[in-house]
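Trainee: Quick one: sequence and predicted model below, then my questions.
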Amino acid sequence: LRGQVLKVLHEGHLGLHRLREAAKSAVWWPGIDRDLVAITQTCIPCNQHAPRKPDGVSRQERPDPAAPWDRVHMDLFELEGQQFLVIIDAFSNWIHVEHMPSATATNVINCLKALMSTFGLFGAVVSDNGPPFNSTQFKEYLSSRGVQFLPAAPYNPQSNGRAEAAVHQAKQGLRKVACDFPNLSWKDRLLHFMATQHAAPS
């Protein structure tokens, strides 16, 4: 039974810290911490896609916001020829990843419309100043909704460190899901990744 519980807890490949937090709120037995460490260390997807150690570059981060959705960070990334948009709430670290047909301003705006219809208007959006975020269409949409646009510092991608970290988290998570479920479609891989992310403590 313990093996089955460990398998369920570890299904999202969340890393040891978040695995411990998830276990703490659900189960306990003598030696559970040793078992959590063991399942993490022996997991092939976790070892294949382990995060790299920080390179020592300091991140020029903005101060923490006072409430959820006061400020979100966003970025686009590509994985195995597929385009994705990642958005992370700077207050809660709640992450959203959207599979994009293409990286256009229209598609990014449609994603923002859906999120803001659910969670309310964002106070500010931080992104790099490349396409499609530097487009007039994108900036005018944010302005029309009263959302402040905060472009990251040019030539310094670290100034949008939260989005960079979220991109890394999403890429690693999706690769791990692909290792566990190689026959899943991208849509189902993404749904699985999002479900495990939102079920675990952030």
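Mentor: Okay, I see it. Note that this is a predicted model, so its numbers are computed, not measured.
Trainee: rest of the way, CA atoms for contacts and neighbours
Mentor: Will do.
Trainee: Now do the contacts for residue 35.
Mentor: Residues near residue 35 by Cα atoms under 8 Å, 6 or more residues apart in numbering: residue 6.
Trainee: how about 10 Å then?
Mentor: Applying Cα atoms under 10 Å, 6 or more residues apart in numbering to residue 35 gives the contacts 2, 3, 6, 29, 41.
Trainee: Just the element for it, please.
Mentor: Using DSSP states H and E, the secondary-structure element containing residue 35 is helix 32-41.
Trainee: Quick check: buried residues in the helix or strand following that helix?
Mentor: Along the chain past helix 32-41, the next helix or strand (assigned with DSSP H and E) turns out to be helix 44-48. Residues of helix 44-48 classed as buried: 45, 46 (neighbour count, 16 or more other Cα atoms under 10 Å).
Trainee: ok, second structure coming up, stack it against the first:
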Amino acid sequence: MKSMGRSYFWWPSIDSDIERTAKCCTLCLESRPEPQQCILTKWPKSLHVFERIHLDYLGPINIKMFLIIIDSYSKWPEVFEVDNADTFNTLEKLKETFARFGLPETIVSDNGTPFTSNEFSQFCETNGIKHLTSPPFHPASNGAAENAV
């Protein structure tokens, strides 16, 4: 569009003017091609309970946050009410869960600060847990936890 416009006209800010017009043009927005959807691949099927868990936070609801833990094998949800979605509360609730069910092999979470802090990484490394994060702005990659939210 810009090259066609430049072939007929020219002024110092023609590129930015064309971009601004195209962003506001209803016809241009309706006829532009949709961004290509990425192909989703499924997580490998878990072979036993707590092999892989998915984590996410829900909230705030009435000033409370809820840590959602989903076991990928049984689809069993564990939900904990916490005051703040921070690393300390996350690790405390994970320790409580792991005391009942054992350590998982893999944790899948989004890129939220409770899950990407040094303390969380150290906790996973110390306990031999592989931590995977879903890509930013693609919550479907952590579908098990996102569906619960």
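Mentor: Perfect, I can see it now. Since this is a predicted model, take the numbers as computed values, not measurements.
Trainee: Alignment lookup: residue 82 of structure 2 to structure 1.
Mentor: Here residue 82 of structure 2 is matched to residue 100 in structure 1, going by TM-score structural alignment.
Trainee: roughly how far apart are that match and residue 82 of structure 1?
Mentor: 8 Å (Cα to Cα, to the nearest Å).
Trainee: thought residue 97 of structure 2 was touching residue 71?
Mentor: No: with contacts defined as Cα atoms under 10 Å, residue 97 of structure 2 does not count as touching residue 71, sitting 11.1 Å away.
Trainee: So for those two, which residues contact both of them?
Mentor: Shared contacts of residue 97 of structure 2 and residue 71 (Cα under 10 Å, 6+ apart): residue 78.
Trainee: more crowded one of these two?
Mentor: Each of residue 97 of structure 2 and residue 71 had its neighbours counted (other Cα atoms under 10 Å), and the higher figure belongs to residue 71 (22 against 15).
Trainee: in what helix or strand does the residue nearest to that one when sequence neighbours are not counted lie?
Mentor: The shortest distance from residue 71 of structure 2 to any residue other than its chain neighbours is 4.6 Å, reached at residue 53 (Cα to Cα, 6 or more residues apart in numbering). Following DSSP H and E, one finds residue 53 of structure 2 within strand 52-61.
Trainee: got the angle for the helix or strand just after that strand vs strand 52-61?
Mentor: Beyond strand 52-61 of structure 2 in the direction of the C-terminus, DSSP H and E gives the next helix or strand as strand 64-71. Our comparison of strand 64-71 of structure 2 with strand 52-61, counting by axes from the mean of the first three to the mean of the last three Cα atoms, to 10 degrees, yields an angle of 160 degrees.
Trainee: Could you tell me where strand 64-71 of structure 2 falls in structure 1?
Mentor: Following TM-score structural alignment, the partner segment of strand 64-71 of structure 2 in structure 1 covers residues 82-89.
Trainee: about what we covered before: quick one: residues contacting the residue nearest to residue 71 of structure 2.
Mentor: Residues in contact with residue 53 of structure 2 (Cα under 10 Å, 6+ apart) are 46, 68-73, 75-77, 103-109, 131, 144-145.
Trainee: switch to 6 Å and redo it
Mentor: With contacts defined as Cα atoms under 6 Å, 6 or more residues apart in numbering, the neighbours of residue 53 of structure 2 are 70, 71, 72, 107.
Trainee: For the residues you listed, which pairs are in contact in structure 1 too?
Mentor: With both residues aligned by TM-score structural alignment, their matches' Cα atoms under 6 Å as the criterion, the subset of the contacts of residue 53 of structure 2 whose aligned partners also touch in structure 1 is 70, 71, 72, 107.
Trainee: got CSV for those residues, with distance to residue 29 of structure 2 too?
Mentor: Below are these laid out as CSV (distance: Cα to Cα, whole Å):
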residue, distance to residue 29 of structure 2
70, 39
71, 42
72, 40
107, 40
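Trainee: Thank you kindly, that will do.
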